[in-house]
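Colleague: Next comes the sequence, and after it the predicted model I'd like to discuss.
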Amino acid sequence: MVNYRYLGNSGLKVSEITFGNWVTHASQVEDDAAVRTVHGALDAGITTFDTADTYANTAAESVLGRALEGQRRESLEIFTKVYFPTGPMGPNDTGLSRKHIMESINGSLRRLGTDYVDLYQAHRFDYETPLEETFQAFADIVRQGKALYIGVSEWTAEQLREGHALARELGVQLISNQPQYSMLHRVIEEKVVPTSAELGISQIVWSPMAQGVLSGKYLPGQPVPEGSRATDDKSGAEFIKKYLRDDILEAVQRLKPIADQAGLTMPQLAIAWVLQNENVAAALVGASRPEQLADTVKASGVKLDADTLAAIDEALGDTPNRDGDDTYSVSPKTRMI
């Protein structure tokens, strides 16, 4: 079964392996298969589910809501996000304005079939809306009982500090950040993690397997496997391209004997690695079949010793991205519409 961790400086516990439905529900797999996978996650001990209104232009939330129908709500932790364009893509169908936030939470709750979400997250930083306006809207949502806690995604250390201060002034809790993090993408380690640890903010990390590259199935000098994520534009093919260089794929292959020595599969090693970071509360994983999750959850509770961690660093060499300044380039400087 899956272990639990506290989310930030709060009393909320989440399953350290969390199910995310970014590129699967209402996109990559049929609804019936999505429902079976969510039930498989529950059977494996996962109780925390992450989605966003922008995934499949709101359809992913609806699929997750149907999949969780009939479950005891109090036994689940449901997260969603707001920022990116939704609906007919009108001028106010994006960003972190009060108008878009208040309308978006109501739509998310309706699609998810719940009265509240455990965590409501700003999907990116909005440079075009005053931060005070955004956090006042978040605080009102918490007071209305529509969200229990507030989180963000891909914010810089400075943005986290400013948001945390505003949240405290308004009497609400900013407890999480959702950045990309993996053996190959370590940009949060320089600034975001130390600042978050100081403020009592946890990381909920996405793409811990580097879009599947850390599974080892992509081989240097060979075509990508048929039916893999790299061949499917709906499944994040654009995101995986940066990892398909031969030097990176060769480095990943050097991880195989390390995983074997640890008694882990390559996916398990990748998930276990991000969970060694004490500031990480949960690793987001996706799946198109229940059996994928049955393998992944075995990474929960795994402790990698110092020799194993050192061997991983040596195998990967200088291929991981460790540039902390990259955190400043993730949020769009202007809204998409």
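Modeller: It's in. Keep in mind that what you see is a predicted model, and the values were worked out from it rather than measured. Residues are numbered from 1 along each chain as shown.
Colleague: switch to C-alpha atoms for all contacts and neighbour counts from now on
Modeller: Noted.
Colleague: List the contacts of Ile240.
Modeller: With contacts defined as Cα atoms under 8 Å, 6 or more residues apart in numbering, Ile240 is in contact with Ala210, Gln211, Val213, Arg229, Ala230.
Colleague: Then Tyr4?
Modeller: Lys13, Val14, Ser15, Glu16.
Colleague: and what of Ala315?
Modeller: Contacts of Ala315 (Cα under 8 Å, 6+ apart): Ala251, Val252, Arg254, Leu255.
Colleague: One more pass at 10 Å, please.
Modeller: Residues in contact with Ala315 (Cα atoms under 10 Å, 6 or more residues apart in numbering) are Glu250, Ala251, Val252, Gln253, Arg254, Leu255, Lys256, Ile258, Leu309.
Colleague: in which helix or strand would I find it?
Modeller: helix 306-316 (DSSP states H and E).
Colleague: so how many other residues sit close to the spatially closest residue to Ser10 that is not a sequence neighbour?
Modeller: Leaving out its chain neighbours, the residue that sits closest to Ser10 by Cα to Cα, 6 or more residues apart in numbering is Ile175, at 7.0 Å. By other Cα atoms under 10 Å, 25 other residues sit near Ile175.
Colleague: Ile175 in helix, strand or coil?
Modeller: Three-state call for Ile175 (DSSP: H, G, I helix; E, B strand; the rest coil): strand.
Colleague: and it, what is it in contact with?
Modeller: 6-10, 12, 119, 121, 149-152, 164, 167, 196, 199-203.
Colleague: now swap in Thr58 and tell me
Modeller: Going by Cα under 10 Å, 6+ apart, the list of residues near Thr58 reads Ala26, Thr51, Ala52, Pro85, Thr86, Gly87, Ser104, Gly107, Ser108, Arg111, Leu112.
Colleague: swap in Leu112?
Modeller: For Leu112, the contact set (Cα under 10 Å, 6+ apart) comprises 51, 53, 58, 60-69, 78, 80, 106.
Colleague: switch the cut-off to 7 Å
Modeller: Going by Cα atoms under 7 Å, 6 or more residues apart in numbering, Leu112 touches Glu61, Ser62, Leu64, Gly65.
Colleague: another one to put next to it:
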Amino acid sequence: MEFRYLGRSGLKISEITYGNWLTHGSQVENDVATECVRAALDVGITTFDTADVYANGAAESVLGEALKGERRAGLEIFTKVYWPTGPKGHNDVGLSRKHIMESIDGSLRRLQTDYVDLYQAHRYDTFTPLEETMQAFADVVRQGKALYIGVSEWTADQIRAGAQLARELGIQLISSQPQYSMLWRVIEDEVVPASRELGLSQIVWSPMAQGVLSGKYLPGQPLPEGSRAADDKGGAGAIQRFMRDDVLSAVQNLKPIADDLDLSMAQLAIAWVLQNDNVAAALVGASRPDQVRGNVKAAGVTLTADVLTRIDEALGDVVVRDPAQTAANAPKKRPA
């Protein structure tokens, strides 16, 4: 395993980070989820990312149980707050002081830990003053419940405003967690330059574009049984933007490139995001332990400039690059 510094901090994390968005507490049984976590530990992954909203807290609980007994100082545990949780009452959502202070305690209890290494704003809350949000995060840090603060799917302007307030409050905003893959490059023009300037790095989710870049979905063919695109528990909705025949055809053009490098298409996709020097880690989930063992082989892979050019040519105009997509995909009203 390779390790990278997270932002302008002294914290190192594994460049392949285990995430449990659509798996723990929902897609796979708890014993299989635990086997996946054990497999991650066995191959050298030390960083684990979750959120209170995943399976309404169940994902945190499964992860906490799976990591029980491990040396806490040898792990980096990340979680997030924003989306509706618990009984989904009128204050069980957003980035108000009330929701943040109550949510961190719930997350720590489910994760069976005294602190998280990184506490992240899962989205930007347009209904709560940013000053209130950042002050609450600062208090969480000062209480020792989180070591660092991060954000997810914030625009460059929102990151700038948050980073300035964090500095004024004496805490470190060190990370951004956006979607990023060969097919979805919307962070490159604005979020990444702002992050470099401010001392944040990216922890990217969906480096395989919800599994599309694995090559298992073929244009004009039925969906593979048990695949994410066929999942009615949330996976199908997240993957739909990539399930067009032109995209699926372009993705198949990547297979000769992966074969030439003796990589699977999934490994090529993960290695690609790690070529960006502002990316600290690629978030990778798994529904089987063998997926973990396969994905980790992308760590430390270097892709030459010629290979990167071949990838761009293979995908052509199906790549989404518009930086406005970050704001366009943000919640337009507070979720209920």
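Modeller: Arrived safely, thanks for sending. The model shown is predicted, which means the values in this text are computed figures rather than measured ones.
Colleague: before we move on, back to that, quick one: the residue nearest to Ser10 of structure 1 and Leu214 of structure 1, what's the gap?
Modeller: 28 Å (Cα to Cα, to the nearest Å).
Colleague: Give me the contact list for stretch 213-233 of structure 1.
Modeller: 209, 235-237, 240, 243, 246, 249-250, 252-253, 266-267, 270.
Colleague: Ser195 of structure 2: which element?
Modeller: helix 191-198.
Colleague: average offset between that helix and structure 1?
Modeller: Compared with structure 1 after fitting, helix 191-198 of structure 2 deviates on average by 0.5 Å (mean Cα distance after the TM-score superposition for structure 1).
Colleague: What residues sit buried inside that helix?
Modeller: Val191, Val192, Ala194, Ser195, Leu198 (16 or more other Cα atoms under 10 Å).
Colleague: Equivalent analysis for stretch 143-158 of structure 2, please.
Modeller: So for stretch 143-158 of structure 2, counting by 16+ other Cα under 10 Å, buried means Lys145, Ala146, Leu147, Tyr148, Ile149, Gly150, Val151, Ser152, Glu153, Trp154, Thr155, Ala156.
Colleague: wait, which of those is closest to Trp184 of structure 2?
Modeller: Glu153 (13.0 Å; Cα to Cα).
Colleague: residues contacting the closest residue in space to the closest one that isn't next to it in sequence?
Modeller: Spatial nearest neighbour of Glu153 of structure 2, chain neighbours left out: Pro178 (4.9 Å); criterion: Cα to Cα, 6+ apart. By Cα under 7 Å, 6+ apart, Pro178 of structure 2 lies in contact with Ser152, Glu153, Ile203, Val204, Trp205.
Colleague: In TSV: those residues, plus distance to Met182 of structure 2.
Modeller: Below are those laid out as TSV (distance: Cα to Cα, whole Å):
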residue	distance to Met182 of structure 2
Ser152	19
Glu153	17
Ile203	15
Val204	12
Trp205	12
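Colleague: Which helix or which strand is home to the residue nearest to Ile171 of structure 2 when sequence neighbours are not counted?
Modeller: In space, and not counting its chain neighbours, Ile171 of structure 2 is closest to Ala138: 6.2 Å by Cα to Cα, 6+ apart. Taking DSSP H and E as the criterion, Ala138 of structure 2 maps to helix 130-142.
Colleague: how big is the offset of that helix relative to structure 1?
Modeller: So helix 130-142 of structure 2 averages 0.3 Å relative to structure 1 (mean Cα distance after the TM-score superposition for structure 1).
Colleague: buried stuff in that helix?
Modeller: Leu130, Thr133, Met134, Gln135, Ala136, Phe137, Ala138, Asp139, Val140, Val141.
Colleague: Following it in sequence, what is the next regular element?
Modeller: From helix 130-142 of structure 2, the next helix or strand downstream (DSSP H and E) is strand 146-151.
Colleague: Now that next one on structure 1. Mean distance?
Modeller: Counting by mean Cα distance after the TM-score superposition for structure 1, strand 146-151 of structure 2 comes out at 0.2 Å.
Colleague: The helix or strand just after that strand vs structure 1 - mean distance after superposition?
Modeller: Using DSSP H and E, the helix or strand that follows strand 146-151 of structure 2 towards the C-terminus is helix 156-169. Helix 156-169 of structure 2, aligned to structure 1 and superposed, deviates on average by 0.2 Å (mean Cα distance after the TM-score superposition for structure 1).
Colleague: Residues in contact with helix 156-169 of structure 2: which ones?
Modeller: Residues from elsewhere that reach helix 156-169 of structure 2, judged by Cα under 7 Å, 6+ apart: Met134, Ala138, Gln172, Leu173, Glu190, Val191, Ala194.
Colleague: residues contacting the third one?
Modeller: Under the criterion of Cα under 7 Å, 6+ apart, the contact partners of Gln172 of structure 2 comprise Tyr148, Ile149, Ala166.
Colleague: what about it, distance to Ser61 of structure 2?
Modeller: Distance from Gln172 of structure 2 to Ser61 of structure 2, by Cα to Cα: 27 Å.
Colleague: Export the contacts of Ile240 of structure 1 to TSV and append columns for secondary structure and distance to Lys298 of structure 1.
Modeller: Shown next, in TSV, are those (DSSP: H, G, I helix; E, B strand; the rest coil; distance: Cα to Cα, whole Å):
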residue	secondary structure	distance to Lys298 of structure 1
Ala210	helix	18
Gln211	helix	19
Val213	helix	19
Arg229	helix	23
Ala230	helix	25
